[in-house]
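Peer 1: Would you be able to build a 3D model of this:
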Amino acid sequence: MAAEFTGTGHQSTGDFTTSAGLTLVTASCPACRLAFTVTVLDSEGRAEDLPVTAFGPYEGTRAATLPPGTHYLKVDADSAWTVRLGPPPGGAPADLPQAYAGRGDRLEGPFTATGTLRLEGSHTGAGHFIVRVLDADGGLVDLPFNTAGEHRSTATSRLHGPGPYYLDVTALGAWTLRLAGE
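Peer 2: Prediction:
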C-alpha cells in the first residue's frame, strides 16, 4: 500500500486501502502558520487515527495503526500540504545496541530485542517529547517517555518476544535515543 495526496487548506482526500497493521504517515506543511492536522477516517467517516497534529510549519513521519479496509484523510491546514502513506521501514531488524537522533516526529526501526529494553533519551527545546514502543503490527508495547521541554533520563520497557519493534517519536526539538538490552 502506497498513496500520496497533495492539497491546500482544508480538504478530504480520495480513498486508499490498507491491510491491518502499521502504516507510515509522512506529512509536510512547510508554510503552515496555524494548526495542521491529518486524521484517518474509515469509509463511514469514523475517525480511526490522528497521526499528525501540529502548529506552524511541519515536516515529519508518524505511525498509524489501521484496520484493514478503505480509508480517507481529512487534512486541516492553512497552506499547501503533502501526505504520503506507505509501509513501515523494511529490511532486517537491527540488533541492540542502537542509537537514533533527530529533530521532530520520526519513526525509527525496526530493531529486535527480548526481555528488558533500556532507553536513554534526551530532548532539547520546548514542546512534547513522547516515545512509544510499537510492535510490528503497530500495537502499543510501552510509553517510556512522555514529557515536555528539556529532558534527559533513562527508562525501561519490558518486551514480549523478539520483535521487530519500532520507536514512534513525537518531538518539537532535537532528540537522541540510545537503546540496549538488559
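
Peer 1: switch to C-alpha atoms for all contacts and neighbour counts from now on
Peer 2: Fine.

Peer 1: in the helix or strand hosting residue 49, what counts as buried?
Peer 2: Assigned by DSSP states H and E, residue 49 belongs to strand 47-55. By 16 or more other Cα atoms under 10 Å, the buried positions in strand 47-55 come out as 49, 50, 51, 52, 54.

Peer 1: Distance to residue 18 added to those, as a markdown table?
Peer 2: Putting those into a markdown table (distance: Cα to Cα, whole Å) gives the following:
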| residue | distance to residue 18 |
| --- | --- |
| 49 | 13 |
| 50 | 16 |
| 51 | 15 |
| 52 | 18 |
| 54 | 25 |
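
Peer 1: thinking again about what came up before, quick check: what element follows the strand holding residue 49 along the chain?
Peer 2: Per DSSP H and E, strand 47-55 leads on to strand 58-66 as the next helix or strand towards the C-terminus.

Peer 1: Here is a second sequence; please produce its structure as well for comparison:
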Amino acid sequence: MRDEWAPLVGTRRIARLSRSVSNGFLDLLLVPLQVIGFAFSKGGEVSVNFSSGRLRFGRHEIPFSEIDTAKTAADAAIPGNIDLHLSTSRGSGFVVQLHNGVESIIPEATRAALLRVIPLTSIALPTDPFDPTGKNSRRIFPHHLSRDAAYRLVLDPPRDAHI
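Peer 2: Now for the predicted structure:
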C-alpha cells in the first residue's frame, strides 16, 4: 500500500522564529538569521495522509492528535478576511484562509479534508490558572476556538470577520 499524501490547497505553514526563548544569548545571535530565512521562505506545503493520520509541513510530520490549538485571525488591511490557524503546543501548524472579505474561498477539497481532520485533533480552549474550570475561556482567549467551533467555522465560514 502506497503512502498517499494529498496537499491542502490554500494553506500555508506557520513558520516558527525560535523553538525556545530560554536560550538567551544564543537567541540574540540566531533570531536575525531566522527572520531573514523567514522573509525568503514560502512557508512550505501542507499535506494530509488519512491512512497514517498525519499532517506534513515540508519534511516535518505530526499526528492529527497533536493539533491542540485553533485560533481565528482577521486582517485589518482586508475587511472581512478570516484565517484559521491550527497548531500544536510546540508551534508547528498551518493557516488556511476561509474568507477573503467578499466570499468563502477555501477550496472544497481542503474543506472536506479539514472536516475529516478536525474531529481527530485534540483542540480545546485554553484555561487560565485563575479560571481552572474554563468558564471564562472565551473572554480570556477571544480568538481561540473549541474543536466544535473550529469544525463549524470550516463548514460554514461567516460573511464577515466578527466571529
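
Peer 1: Can you calculate the TM-score here?
Peer 2: Here the TM-score for the pair of chains, by TM-score structural alignment, normalised by the length of structure 2, is 0.26; 86 aligned residues with a Cα RMSD of 6.1 Å.

Peer 1: Check the buried residues of strand 47-55 of structure 1 against residue 7 of structure 1 and report the nearest one.
Peer 2: Distance to residue 7 of structure 1, by Cα to Cα, is smallest for residue 52 among the buried residues of strand 47-55 of structure 1, at 15.6 Å.

Peer 1: so that closest one sits right up against residue 62, yeah?
Peer 2: Yes: the pair residue 52 of structure 1 / residue 62 is scored as a contact, 7.2 Å apart, by Cα atoms under 8 Å.

Peer 1: joint contacts of those two?
Peer 2: By Cα atoms under 8 Å, 6 or more residues apart in numbering, residue 52 of structure 1 and residue 62 have no common neighbours.

Peer 1: just checking, what packs against the helix or strand that residue 152 of structure 2 is a member of?
Peer 2: According to DSSP H and E, residue 152 of structure 2 maps onto helix 147-155. Under the contact criterion of 3 or more Cα pairs under 8 Å, 6 or more residues apart in numbering; DSSP states H and E, helix 147-155 of structure 2 touches helix 108-117.

Peer 1: Could you list every helix and strand in contact with the helix it packs on?
Peer 2: Contacts defined by 3+ Cα pairs under 8 Å, 6+ apart place helix 108-117 of structure 2 against helix 147-155.

Peer 1: Can you give me the buried ones in the helix it packs on?
Peer 2: Buried, per 16+ other Cα under 10 Å, within helix 147-155 of structure 2: 147, 150, 151, 153, 154.

Peer 1: In JSON lines, list the residues you listed along with distance to residue 110 of structure 2.
Peer 2: Shown next, in JSON lines, are these (distance: Cα to Cα, whole Å):
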{"residue": "147", "distance to residue 110 of structure 2": "17"}
{"residue": "150", "distance to residue 110 of structure 2": "14"}
{"residue": "151", "distance to residue 110 of structure 2": "13"}
{"residue": "153", "distance to residue 110 of structure 2": "13"}
{"residue": "154", "distance to residue 110 of structure 2": "10"}
